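*Asks:* Just need the structure, nothing else, for what follows:
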Amino acid sequence: MSRDAREWVWEHSSSRGAARLIMLSLADRVTDEQCVCWASLSSLVKRTGASKSTVQQALDRLLDSGELNELVDLTGPQRSTVYHLPIAATAVAQAVNDQETDSDEALVPEAEAHQPLRISALQRYGIRPARYRNPRRRTGHRQVREPVPRTGNRYIAVPETGTGPYRSPVHRTVVNRR
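*Replies:* Down below sits the predicted model:
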């Protein structure tokens, strides 16, 4: 099934650049016709050769476009993030249905295309329900922390530069002795 998912990404995905490379990396890990896969952020950084921030931004773009869903109630091997490629899953289900019936007019009904995930089928790949959910985590998006604005000197006892009587060489009383 990984082959079908990769072909869908190559031929039909609207993602570009790092986002497409991440989609290909995820499609390479698809296990069955449900198009569910798992990957940690560090493994995506290693496989794609992109920086961590680039991978995070690309994942956010893919999540916003709808080509990728993050399944927050499931966890993968070694607590990795579980993703679902919903559009690819529909295309793969259509391809499987076409192969089974060998007919050009066989379409996947809407109810069959959007069936809930079979978690029992995913457990043999190490994907299982998460034990707990972090309540601060937003669903489907990575949390971006805003930087704290800098306000003056963080050390209270340090004077501003240039203040004080001993800053200029004229006021020094050091004698050069040999």
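*Asks:* going forward, measure contacts between C-alpha atoms and count neighbours the same way
*Replies:* Will do.
*Asks:* from memory residue 4 sits against residue 90, does it?
*Replies:* No - taking contacts as CA atoms under 8 Å, residue 4 lies outside contact range of residue 90: 11.1 Å.
*Asks:* Proceed likewise with the subsequent sequence, for comparison:
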Amino acid sequence: MQTSVASNLLHHLADDSAEIGHASVDDKAWLEELPLPLELKRTLQWHWPTESTQIGPIVFEPVSGIRSYPWTPALLRHQQIPIGFGPNGDAFVCDFATDECNVGFVTHEEYDGASNSRPFYQPTFRTLESYLHLVDMERYVPCDYYDARDFAEFLEAESNHSPFFRHKKA
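*Replies:* All right, here's what the predicted structure looks like:
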């Protein structure tokens, strides 16, 4: 994750009424105690929406909302932190177990909010910056767990059957 890229894209994409800035002192202290990668931690502490802010189909939550979300403790135990929600209520989470902190969806229809979230997680974007960049470019972005799962299956089939993606054997 690159804090500067995420910050610049968040500022660029947030509507004029949204404020991107510092979390409260209490929320910064809470984040400081979490085992998050430093770039993710600093992005959430210093360059994050201070109120619910829609960017593309995702509503990003302020740190206070992340902190108070009932699933947060269970997600954190599995190295995920909720950063927003899709239109249907699926949690949009950052997976900090991955080197690049990929982001994706945890389905609200099947996950109970207490157990291991990983079986209910669909990785969707390589990074938060990848999501923001696609929104900025007005490209298609999945908006929930099932859209993300179906799109990943489509892309896999496309890469396996398209002459543009076939690997030539030597």
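*Asks:* Can you give me the TM-score here?
*Replies:* Remark: TM-score between the superposed chains equals 0.24 [TM-score structural alignment, normalised by the length of the second structure]; 69 aligned residues with a CA RMSD of 5.1 Å.
*Asks:* list residues touching both of residue 4 and residue 90 of the first structure?
*Replies:* Among the neighbours of residue 4 of the first structure, none is also in contact with residue 90 (CA atoms under 8 Å, 6 or more residues apart in numbering).
*Asks:* how deep is residue 83 of the first structure tucked in, by neighbour count?
*Replies:* 23 (other CA atoms under 10 Å).
*Asks:* leaving aside the residues next to it on the chain, what's closest to it?
*Replies:* Ranked by CA to CA, 6 or more residues apart in numbering and with sequence neighbours excluded, the top spatial neighbour of residue 83 of the first structure is residue 70, at 4.6 Å.
*Asks:* Would you tell me what the next helix or strand after the helix or strand where that neighbour lies is?
*Replies:* Applying DSSP states H and E as the criterion places residue 70 of the first structure in strand 69-75. Once the chain leaves strand 69-75 of the first structure, the next helix or strand it forms, by DSSP H and E, is strand 81-84.
*Asks:* got the buried residues for the helix or strand following that following strand?
*Replies:* Using DSSP H and E, the helix or strand that follows strand 81-84 of the first structure in sequence is helix 86-101. By 16 or more other CA atoms under 10 Å, the buried positions in helix 86-101 of the first structure come out as 86, 87, 88, 89, 90, 91, 92, 93, 94, 95, 96, 98.
*Asks:* doesn't residue 69 make contact with the first one?
*Replies:* The one in question is residue 86 of the first structure. Yes - at 7.2 Å, residue 86 of the first structure and residue 69 qualify as touching, with contact defined as CA under 8 Å.
*Asks:* Could you give the number of residues near the residue nearest to residue 83 of the first structure?
*Replies:* 20.
*Asks:* Do I have it right that it meets residue 84?
*Replies:* Yes - if you go by CA under 8 Å, residue 70 of the first structure and residue 84 touch, sitting 6.3 Å apart.
*Asks:* picking up where we left off before, quick check: buried residues in the strand holding residue 70 of the first structure?
*Replies:* For strand 69-75 of the first structure, by 16+ other CA under 10 Å, it's 69, 70, 71, 72, 74, 75.
*Asks:* Let me know the helix or strand that residue 74 of the second structure is in.
*Replies:* Element membership for residue 74 of the second structure, per DSSP H and E: helix 72-77.
*Asks:* Which other helices and strands does whichever helix or strand comes after that helix contact?
*Replies:* For helix 72-77 of the second structure, the succeeding helix or strand toward the C-terminus, using DSSP H and E, is strand 80-85. Here strand 80-85 of the second structure touches strand 58-60, helix 63-68, helix 72-77, strand 91-95, going by 3 or more CA pairs under 8 Å, 6 or more residues apart in numbering; DSSP states H and E.
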